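Asks: can you look at this prediction? I've put the sequence above it.
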Amino acid sequence: MAYVTVQDLIDRLGEDEVHVLADRDRDGELDQAAIDDAAADAAAEIDAYLGKRYTVPLDATSVPRIVKRIAIDLTVYRLADIGGVGGTDPRRQRYEDAIALLKRLASGEISLGLGGDDGNGDAAGESTPEIIGDAITDENNPPRIFGRRNRSGWPV
């Protein structure tokens, strides 16, 4: 599922720039297949990073603005690379910035602001901690058997 449409590209870049990137045979018409391929590649790359933390693909009706911006930058980079237009330094820099942002999102350093990633352990792939006595545990971190307060081997 693509996170970017032709209209998103036109809104962000302008129609002339989109034609430079996606009019493969120079007939004045956009090559929809090239745009779809580049957008699908961008979506796959986004999903590969975000899949560590979120359920992907994201809901098409409510794609966060930051994901849309990343998708546009990745799609433009792919279109320029595949179409022989060339990845200019600004395009390359936006691509690298987008990847760095995806890495930060995947690590949880920053959030998409979706319901499940509020820091409470409810995002995809995380478990909700459980409090047992004065110890916090979850399925990835079971309670200690031996601790500072209890050396007998029984949980506190």
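Replies: Thanks, I have it. Please read all numbers here as calculations on a predicted model, not as lab measurements. Numbers count the residues shown, from 1 in each chain.
Asks: contacts, neighbours, all on C-alpha from now
Replies: Will do.
Asks: what about Thr75, distance to Ile35?
Replies: Distance of Thr75 to Ile35, given as C-alpha to C-alpha, to the nearest Å: 8 Å.
Asks: sorry, that was for Arg104
Replies: For Arg104, the distance to Ile35 equals 27 Å [C-alpha to C-alpha].
Asks: put this beside the first:
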Amino acid sequence: MIYATVADLVARFGERELVQLTDRENIPPSEVDADLVETKIGDASAFVDGYVGQRYRLPLTGCAKPDGAGGVEYVAPPVLARITCDLARYYLHDDLAPENEVYRRYKAAVRELESIADGAALLACPWGGSPGEPLADDVQSGGGETLYEFAPRVITDDALRGFG
């Protein structure tokens, strides 16, 4: 699931900033390079999946948001949309100093993702429901099914005789 769109970044940070970050040729009339922004959004979404996938089955189903016509549309959980925007914005910048606001927001986003991955924070849908299926506590077990059993091995002098 892609968690944000070019329009989301424009709404959060303004078209002017995105033009400055993406218009490499700087020839008027300047405009947002949507392809570049979408690439960075894809990178950010993959980064988010690396953390979210430790707690939720991927791809997320999304939050069921009422569409105003009696139906629903499935959208990314708002917290992931915000985090993805912050990450994509960071990816669009070059050579940021650690004290830069964009860098601080990036670091805060990573801390939030770590909290989700650790189970200290859960994804929520403001319209109710769950954005996806939580994984079992033991992700590596494949649902609790034991695939192999190993007996402990005792190593003694007699067992090692002949090796060496």
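Replies: Right, received. Where do you want to start? These numbers were taken from a predicted model, which means no experiment stands behind them.
Asks: Thr75 and Ile35 of the first structure: which is more packed in?
Replies: Each of Thr75 of the first structure and Ile35 has its neighbours counted (other C-alpha atoms under 10 Å); Thr75 has more, 27 against 23.
Asks: which SSE is the residue nearest the centre of the second structure in?
Replies: For the second structure, Val48 is the residue whose C-alpha lies nearest the centre (C-alpha atoms, centre = their mean; 1.0 Å). According to DSSP states H and E, Val48 of the second structure maps onto helix 34-52.
Asks: what range in the first structure does that helix sit on?
Replies: Using TM-score structural alignment, helix 34-52 of the second structure corresponds to residues 32-50 of the first structure.
Asks: in that stretch, what counts as buried?
Replies: If you call a residue buried by 16 or more other C-alpha atoms under 10 Å, then stretch 32-50 of the first structure has these buried ones: 34-47, 49-50.
Asks: re the thing from before, report the contact partners of the residue nearest to the centre of the second structure.
Replies: By C-alpha atoms under 8 Å, 6 or more residues apart in numbering, the contact set of Val48 of the second structure is Leu80, Thr84, Leu113.
Asks: what's the match for the second one in the first structure?
Replies: With TM-score structural alignment defining the correspondence, Thr84 of the second structure maps onto Ala71 in the first structure.
Asks: adding distance to Asp95 of the second structure, write the contacts of Val48 of the second structure out as CSV.
Replies: CSV is the format used below for the contacts of Val48 of the second structure (distance: C-alpha to C-alpha, whole Å):
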residue, distance to Asp95 of the second structure
Leu80, 25
Thr84, 20
Leu113, 23
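Asks: most neighbours out of these, which is it?
Replies: That'd be Thr84 among those, by other C-alpha under 10 Å, with 29 neighbours.
Asks: could you measure from it over to Leu113 of the second structure?
Replies: With distances taken as C-alpha to C-alpha, Thr84 of the second structure is found 10 Å from Leu113 of the second structure.
Asks: next, the nearest residue to Val63 of the first structure once chain neighbours are set aside: secondary structure please.
Replies: Once flanking residues are discounted, Val63 of the first structure sits nearest to Tyr3: 7.1 Å by C-alpha to C-alpha, 6 or more residues apart in numbering. At Tyr3 of the first structure the chain is in coil, as set by DSSP: H, G, I helix; E, B strand; the rest coil.
Asks: doesn't Arg69 make contact with Tyr3 of the first structure?
Replies: No. At 9.2 Å, Tyr3 of the first structure does not count as touching Arg69 under the criterion of C-alpha atoms under 8 Å.
Asks: who's more crowded, the two?
Replies: The neighbour comparison of Tyr3 of the first structure against Arg69 (other C-alpha under 10 Å) goes to Tyr3, with 26 against 17.
Asks: could you measure from that one over to Ala34 of the first structure?
Replies: Counting by C-alpha to C-alpha - Tyr3 of the first structure and Ala34 of the first structure are separated by 15 Å.
Asks: so where do the helices sit in the second structure?
Replies: 6-13, 15-22, 34-52, 78-92, 101-118, 157-160 (DSSP state H).
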